[in-house]
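In: The sequence and its predicted three-dimensional model are supplied below.
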Amino acid sequence: MIENETLSKPALKIIAWDGHITMEAAECEVVVYIDRRELARSQNAILFYEGDRAPIYYIPHKDIDETYLKPSDFRTHCKWKGEAHYLSYKGDDVNIENVLWLYPEAHDPVAAIRDHVSFDLKHAEVSKV
């Protein structure tokens, strides 16, 4: 079951799989830091709720600074979203494996995250501006 409502920038509110997943436009600018480096800044983030997990942000891939990121061969599969691809952080003195993930072929009900990246909150600091 999917329902769409129009919100302000970006126009998005999606409820999928009878409420197991809810996505909506973040109403703030989101900034992400790893190792005290700003890796992302976006006014077009998606706030993503899945089951009883804490909500996370998905940031448009175009708003990510990939200078310190390297693709990983690691993959996982989610029955709701599809296959996740990962990126690792390689800083001057800090290396963090598989700290970002994306779903380049996310299932249709969550297709809005196809061009977006999320972050492992154990290693990333997310600020709302």
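Out: Cool, the structure landed. Residues are numbered from 1 along each chain as shown.

In: Going by C-alpha atoms from here, please, whenever you check contacts or count neighbours.
Out: Noted.

In: which residue sits farthest out from the middle of the chain?
Out: residue 93 (25.0 Å; C-alpha atoms, centre = their mean).

In: quick one: what helix or strand has it in it?
Out: Here residue 93 sits in a region with no helix or strand, counting by DSSP states H and E.

In: could you pull out the strands for this structure?
Out: Along the chain, counting by DSSP state E, strands occupy 3-4, 13-16, 21-25, 30-34, 37-42, 46-50, 56-60, 69-78, 82-90, 95-102, 116-119, 125-128.

In: okay, those strands in TSV with distance to residue 110 and mean neighbour count next?
Out: Rendered in TSV, the data for the strands of the chain read as follows (distance: least, C-alpha to C-alpha, whole Å; neighbours: other C-alpha atoms under 10 Å):
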stretch	distance to residue 110	mean neighbour count
strand 3-4	11	13
strand 13-16	7	20
strand 21-25	8	22
strand 30-34	20	20
strand 37-42	19	18
strand 46-50	10	20
strand 56-60	12	23
strand 69-78	12	14
strand 82-90	9	19
strand 95-102	12	20
strand 116-119	11	24
strand 125-128	22	15
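
In: putting a second one here so we can go through both:
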Amino acid sequence: MTDLESLRQGWRYRGDARPDFAIAPGPGQESVWDYPRPPAYVADDRRVEIWAGDRRIAASQQAIRALETGSPPAFYLPAGAFDRQWLRPSAHQSFCEWKGQANYYDVVTPTLDLKAAVWCYADPLAGAEAIAGYLSVYPESLQCFVGGEAVVPQRGEYYGGWVTSELVGPWKGEPGTSHW
């Protein structure tokens, strides 16, 4: 078994059966435990805005939500939705067993310098092609809005999920969830 296969097989939950501890969704809600693994990539036409302090750095109605078991979705926007004058390439990189190698950008404005706050999968692994060249952000670093609703960041240093009122969990990043 390759390292990639080993990483992929290590997940206990895959969205095929909601665990007993999961909250059942009500009308108009989604359970993060119904999302699949590997992730699904779903177009979302709600207006998404991303702000760094008083500067809007991105806006689009052509987002893609990455839906993965146990996590709030990350919203990915087309590269052209970003005001690139505020983005600087970062040396930071990470690897996802489903998406591949992520490259990062710092957000630098006259009043802010946010390290590795934006990421992109320029050449994603098979299955994640829908987000190739799209960018996402950590909502704990930036102010994000979906359809006018302020996003709450997913807890945990690594996670970049966007929590909105339509979601029920619990989700990874909360205390006691490291084994998920």
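Out: Now that the structure is in, tell me what you want to look at. Predicted model only: the values in this text are computed from it and were never measured.

In: picking that back up, which one of the strands of the first structure lies nearest to residue 109 of the first structure?
Out: strand 13-16 (6.1 Å; C-alpha to C-alpha).

In: That closest one - contacts with which helices or strands?
Out: Here strand 13-16 of the first structure touches strand 3-4, strand 21-25, going by 3 or more C-alpha pairs under 8 Å, 6 or more residues apart in numbering; DSSP states H and E.

In: I'd like to know which of these lies nearest to residue 62 of the first structure.
Out: Between residue 62 of the first structure and these, the tightest spacing by C-alpha to C-alpha is seen for strand 21-25, at 16.5 Å.

In: before we move on, the earlier item: with distance to residue 108 of the first structure added, can I get the strands of the first structure in TSV?
Out: Output for the strands of the first structure, formatted as TSV (distance: least, C-alpha to C-alpha, whole Å):
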stretch	distance to residue 108 of the first structure
strand 3-4	13
strand 13-16	10
strand 21-25	13
strand 30-34	25
strand 37-42	23
strand 46-50	15
strand 56-60	16
strand 69-78	13
strand 82-90	10
strand 95-102	15
strand 116-119	14
strand 125-128	27
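
In: circling back to that earlier point, will you turn the helices and strands packed on strand 13-16 of the first structure into a markdown table that also has distance to residue 116 of the first structure?
Out: Output for those, formatted as a markdown table (distance: least, C-alpha to C-alpha, whole Å):
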| stretch | distance to residue 116 of the first structure |
| --- | --- |
| strand 3-4 | 19 |
| strand 21-25 | 12 |
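
In: Count the residues that sit near the aligned partner of residue 104 of the first structure in the second structure.
Out: Structural alignment (TM-score structural alignment) places residue 104 of the first structure against residue 122 in the second structure. When counting by other C-alpha atoms under 10 Å, one arrives at 17 neighbours for residue 122 of the second structure.
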